[in-house]
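Undergrad: coords below, sequence missing:
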């Protein structure tokens, strides 16, 4: 029941600015912890990274156990709602569509808030594709995966997932500083997202009426450099009949990534972003129905 109510509370309130402008968001606190461990433990070795990840898991799971022990259901609902990102994701992606209808410059600034690639030279379709890709990937990382671990392991599972996902986003890079130290965080994040990423693709496939075969989704997912992120993207692309991924620039260098759903349209626009947002909410509704059925059976 707590998972169900947390989903509804997140959808209703999202991330109220009046609250998070006054107190740090839990994700910010997690980021500070990861940063502190990076500063203190990073010896450029895998061993130091494993120690950091173990500390993160112990703290997150331990805090989850303590919070879950508070009598009543309200703590689980509130903490769960704070760590889900359905409404905020939909709002951020929708802002890119609104900005694209105003001007390309506005659109580039809006999409820069949700992607890590270079946006300076993007044309309109590149902006739209980037927003749609972010919608698909963050649907998995920010909504379905947290729900999966919350439903499976309560607050300890949810908090552990979120802090490892945060660590991966901060130190899970193949750079001289993080190649070794971030290895454990990146591999554990891959493991924790393995089922949710494929579940997200299945949900997108279901709400889009099976726009592509499961074999086609699996084939395109394998084109992605991540073992998980390609799955929701490979399901979203045929659902909108838009080609995603493809060449893009990071740190000033153009990289020739393969197209996902290559036969789809490459002239994506604001209307396609709106359709992606609609898919986000349809997937959320199907997930809500699934959780409600589990509660009823339980």
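TA: Perfect, I can see it now. From a predicted model like this one, the values you see are computed outputs, not experimental measurements.
Undergrad: only C-alpha atoms for contact and neighbour calcs from this point on.
TA: Noted.
Undergrad: ok, the nearest residue to residue 126 once chain neighbours are set aside - contacts?
TA: With sequence-adjacent residues excluded and distances taken as C-alpha to C-alpha, 6 or more residues apart in numbering, residue 126 is closest to residue 268, at 7.6 Å. Neighbour list for residue 268: 124, 125, 126, 128, 129, 242 [criterion: C-alpha atoms under 8 Å, 6 or more residues apart in numbering].
Undergrad: And here is the other one:
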């Protein structure tokens, strides 16, 4: 019953500011470990090989951390707390909801709120682009921050969850096709793609199931193929169908407009705060379905 308890604990408490203002969050520690590998190993030749070595060191660090938690003589409580910390349902929904609140106050507030959760340029966004960005971020991070960690806990316990979070953190920091990171971050990016293969599709199924749209799975599969990511398109396509809005599409990064295709292009192109609120409700419904699965797995 460790995972169900962790899901409920995270949903109830989220990430208390009083705690993480005093202690470094595990995600921060993982980021520091990735940064150390980047600074120390990402130089000279054979960078792809060095990236593989870096990933192996990071995985070993994650497994060591899992072993230390397991060694605490307090029964299942340390694992429950650790797993809850590594989940992000409450904080995800809070951040997405904040964009809706900002938009209702005015476009500048909406832009400021969405800039907290996306990496694209936000200064010139209209209200529809702000809403699309929030919904896309919520959908993708439901997979990365909730479903995938829970899935890997079910597969391999806390070690599996920690390894996933470490790989995902590495991908978010060094898994880019830039001159500095294309070779060094190759192993992190490809491993993250592999570890998210099943969770991304499971996320799409949970969104569709709780929205009563399982009949749309063939269309969701087709829409997901339009996305630049092999995995992120699945939860985004499912959420687009659940809300009947068009997601993705053109957006600007570092001052350069990139012409990405729309996912569910026949959906509405003018979402706003109401659609963001509906997205948050869908996120919680998918979480509830995940909780039922976790309870069933625990009983089995």
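TA: In hand now; what should we look at? Computed from a predicted structure; not experimentally measured.
Undergrad: re earlier: highest neighbour count among the contacts of residue 268 of structure 1?
TA: Top of the contacts of residue 268 of structure 1 by neighbour number is residue 128, holding 30 neighbours under the definition other C-alpha atoms under 10 Å.
Undergrad: Please tell me how far the aligned partner of it in structure 2 sits from residue 177 of structure 2.
TA: In structure 2, the residue matched to residue 128 of structure 1 (TM-score structural alignment) is residue 131. Per C-alpha to C-alpha, to the nearest Å, residue 131 of structure 2 is found 27 Å from residue 177 of structure 2.
Undergrad: And residue 267 of structure 2, by the same measure?
TA: 31 Å.
Undergrad: Same drill for the two, tell me which one is more crowded.
TA: Neighbour totals were compared for residue 267 of structure 2 and residue 177, and residue 267 leads with 16 against 13 (other C-alpha under 10 Å).
Undergrad: Check the gap between the equivalent of the more buried one over in structure 1 and residue 244 of structure 1 for me.
TA: Counting by TM-score structural alignment, residue 267 of structure 2 corresponds to residue 264 in structure 1. Look at residue 264 of structure 1 and residue 244 of structure 1: by C-alpha to C-alpha, they are 8 Å apart.
Undergrad: how about the strand or helix carrying residue 290 of structure 2: buried residues?
TA: Following DSSP states H and E, one finds residue 290 of structure 2 within helix 273-299. For helix 273-299 of structure 2, a neighbour-count test (16 or more other C-alpha atoms under 10 Å) marks 273, 275-277, 279-280, 282-288, 290-291, 294-295 as buried.
Undergrad: I would like the range of structure 2 that aligns with stretch 97-113 of structure 1, please.
TA: Residue span in structure 2 matched to stretch 97-113 of structure 1, by TM-score structural alignment: 100-116.
Undergrad: first vs last residue of that stretch, how far apart are they?
TA: Across stretch 100-116 of structure 2, the terminal residues are separated by 13 Å (C-alpha to C-alpha).
Undergrad: in it, what's buried?
TA: Buried, per 16+ other C-alpha under 10 Å, within stretch 100-116 of structure 2: 100-103, 107-115.
Undergrad: Show me what it is in contact with.
TA: 95-96, 98-99, 121-123, 125-127, 130-131, 133-134, 272-274, 276-277.
Undergrad: Excluding covalently adjacent residues, which one is nearest to residue 129 of structure 1?
TA: residue 244 (5.8 Å).
Undergrad: Ok, residue 195 of structure 2 next?
TA: Nearest to residue 195 of structure 2 is residue 164, by C-alpha to C-alpha, 6+ apart, at 7.0 Å.
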